[in-house]
Every structure is written in C-alpha cells, then in structure tokens.
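1. Sequence unavailable; structure follows:
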C-alpha cells in the first residue's frame, strides 16, 4: 500500500492498475501467453488463471467469514487446478 498515493482515489488507482494490466496482456502474442520458460513452470496464461481462481476462492472465503459459516472451508491444490486453466 505504500506504493499507492494517499490521495483518496484508491478505487481510481485500482481501476487504472487493472486497465494497465489488461493492456499489457492484450499486447502479448498468444505464443508468449502459452510459452514456458522452463519445464514444469507455468505459462503466463496459467499464472493469470491461477490469480483469477485465487480471487474467486478468497471472495468465497470472505463471504463465509462475513456470514459466520460453520462448515469447514476446503483447501485447494493449485497445481491440480492449473491443469484445467
């Protein structure tokens, strides 16, 4: 958070950051998105899908905490998930 200006425009900075990442991703050729820099390493696409998966999982967990859910929260194995990204 120290890198974000303390100017009361947090949502604007988040939106701008999203726009910048989106532009970067859209500027990459498909071959680059699917390239592995080493064997057993994730591609850029797999990293992006992993981030999306994590956001969904953490949003659900936050909802469970907010609603005082009593059911234990399941874990997840990121390497199993990435096979379907």
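-> Cool, got the structure. Every value quoted in this text rests on a predicted model; they were computed, and no experiment measured them.
2. alpha carbons only for contacts and neighbour counts from here, please
-> Will do.
3. can you give me the helices in this structure?
-> Taking DSSP state H as the test, the helices found in the chain are 10-27, 30-33, 44-66, 78-82.
4. Save the ones you listed as a markdown table, and put in mean neighbour count too.
-> Below are the helices of the chain laid out as a markdown table (neighbours: other Cα atoms under 10 Å):
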| stretch | mean neighbour count |
| --- | --- |
| helix 10-27 | 12 |
| helix 30-33 | 12 |
| helix 44-66 | 14 |
| helix 78-82 | 12 |
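5. take a look at this one as well, against the first:
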C-alpha cells in the first residue's frame, strides 16, 4: 500500500486523486486485515472443535474447504495490490 501511495505517479496525481487513492487503499488494507483475522478465528474454531464421528469430521472438512476458498480470494486481493505496486 505504501509503495503505491508514495509512488512518483501518485504524488504527481497521475494515477488519480492522491487523497482518494490514500483513502481507498486504507479501506482495502483494513478490509484485508479484518478478513485475515476472521479467517484465523474460524481456523482455530475448526481445529479445536471436538470430532465425535464421521458426520462431525465431514462437517469440519466442509468448513475447512470453505475457509481455504476464502483465503484464496484474500490472497488474490493481496496479489492484485502487489502487482499494482
């Protein structure tokens, strides 16, 4: 985020309005931070939930698969920002 905000193109407002870029990127950064926190909380819950049989194992596997998909989307957002920087 800092690389984009401090870039010569942004400072000369060649990318867009520098203030708007800073605000939007700060919002994106906090959004990603919240996503990562929520994903960590869910992973901990999934890993610490006792499994009493095959149905609970299947439910945990399903929850973990969904969590992995969410994490991949978050990684995609981060990679997009990194490429932009």
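-> Cool, got the structure. Being a predicted model, the structure only gives us computed values, none of them experimental.
6. TM-score for this pair?
-> The pair, once superposed, lands on a TM-score of 0.41 when counted by TM-score structural alignment, normalised by the length of the first structure; 43 aligned residues with a Cα RMSD of 2.1 Å.
7. what comes up buried for the helix or strand harbouring residue 72 of the second structure?
-> Using DSSP states H and E, residue 72 of the second structure sits within helix 54-84. Under the neighbour-count criterion of 16 or more other Cα atoms under 10 Å, helix 54-84 of the second structure has 60, 64, 67, 71, 74, 78, 81 buried.
8. just how off-centre is stretch 58-76 of the second structure within its chain?
-> 13 Å (Cα atoms, centre = their mean, to the nearest Å).
9. Need the contact partners of it.
-> Contacts with stretch 58-76 of the second structure, where a contact means Cα atoms under 8 Å, 6 or more residues apart in numbering, come from 32, 35-36, 39, 42-43, 46.
10. quick one: which of the residues you listed sit in helices?
-> If you go by DSSP H, the contacts of stretch 58-76 of the second structure have 32, 35-36, 39, 42-43, 46 in helices.
11. For PyMOL, write the selection for the buried entries among those.
-> Selecting only the buried entries of those in PyMOL, with 16+ other Cα under 10 Å as the criterion:
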select buried, resi 32+35+36+39+46
